[in-house]
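>>> here is a sequence together with a model predicted from it:
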Amino acid sequence: MSKQSDRHVVPNPSGGWDVRAPGASRASAHTDTQAQARDRARQIAGNAGGGEVRIHRRDGRIRDSDTVAPGNDPNPPRDKR
């Protein structure tokens, strides 16, 4: 289930990287590098109250995902007690 605060970092066909909300036709942000797009996506998700950031490879497959607090992490770290 996707939320409005979730963001995807995807390659732009004209070069660079876009930050997009799921199902959006326009990008929330455009950057030159994937690292810049990842940081901007985390910032946008955090400002919206937390969510998931999914980073895609150039071929479109998901490379990594990150939960931005106070989002609901589907794989939280184990308690080491």
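Great, that's in hand.
>>> please make it C-alpha for all contacts and neighbour counts, starting now.
OK.
>>> secondary structure element for the residue most central in space within the chain?
Nearest to the mean C-alpha position of the chain, by Cα atoms, centre = their mean, lies residue 53 at 2.5 Å. Secondary structure assigned from DSSP states H and E places residue 53 in strand 51-56.
>>> now swap in residue 76 and tell me
Mapping residue 76 onto the secondary structure by DSSP H and E places it in no helix or strand at all.
>>> list the residues that contact it.
With contacts taken as Cα atoms under 8 Å, 6 or more residues apart in numbering, residue 76 has no neighbouring residues.
>>> at 10 Å instead, please
Residues touching residue 76, when contacts are defined by Cα atoms under 10 Å, 6 or more residues apart in numbering, comprise residue 67.
>>> if I look at the residue nearest to the centre of the chain, how far off is residue 21?
With the distance defined as Cα to Cα, to the nearest Å, residue 53 ends up 10 Å from residue 21.
>>> for comparison:
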Amino acid sequence: MTTIETFHEDNIWKNRRQGDSVAFAVFDTKAEAVAAGREVAIREGAEHVIKNLDGRIAEKNSYGNDPRTIPG
């Protein structure tokens, strides 16, 4: 499954596909980056990982093939 990362680097919020070295989009605010990252993740059926300023994961959302096997 593809993963889209939203993260902060060099005073800019960025989106990239996990494993890529270059961001595919840059934004002034976290809100703009999260919204755009969500759109791409939904379109591609990917996981969206949103990180805080310190690089720690703040939120994860899965759009598409969720491998969860636990009922509920």
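That came through, no problem. Given the structure is predicted, the values throughout are model-derived calculations rather than measurements.
>>> about what we covered before: corresponding residues in structure 2 for the strand holding residue 53 of structure 1?
Strand 51-56 of structure 1 corresponds to residues 46-51 in structure 2, going by TM-score structural alignment.
>>> show me where structure 2 has helices.
Counting by DSSP state H, structure 2 forms helices over residues 30-44, given from the N-terminal end onward.
>>> next, count neighbours for residue 77 of structure 1.
Residue 77 of structure 1 sits with 7 neighbouring residues when counted by other Cα atoms under 10 Å.
>>> equivalent analysis for residue 63 of structure 1, please.
12.
>>> contacting residues around it?
With contacts taken as Cα under 10 Å, 6+ apart, residue 63 of structure 1 has the following neighbours: 9, 54, 55, 56, 57.
>>> one more pass at 8 Å, please.
With contact set as Cα under 8 Å, 6+ apart, residue 63 of structure 1 has these partners: 54, 55, 56, 57.
>>> among the residues you listed, who's most crowded?
For the contacts of residue 63 of structure 1, neighbours were counted by other Cα under 10 Å; the highest total belongs to residue 55, with 24 neighbours.
>>> returning to that earlier point: helices and strands around the strand holding residue 53 of structure 1, which ones?
With contacts defined as 3 or more Cα pairs under 8 Å, 6 or more residues apart in numbering; DSSP states H and E, the secondary structure elements packing on strand 51-56 of structure 1 are strand 7-11, helix 34-47, strand 62-68.
>>> just name the most buried of these.
Each of these was given a mean neighbour count from mean count of other Cα atoms under 10 Å, and the largest, a mean of 26, is that of strand 7-11.
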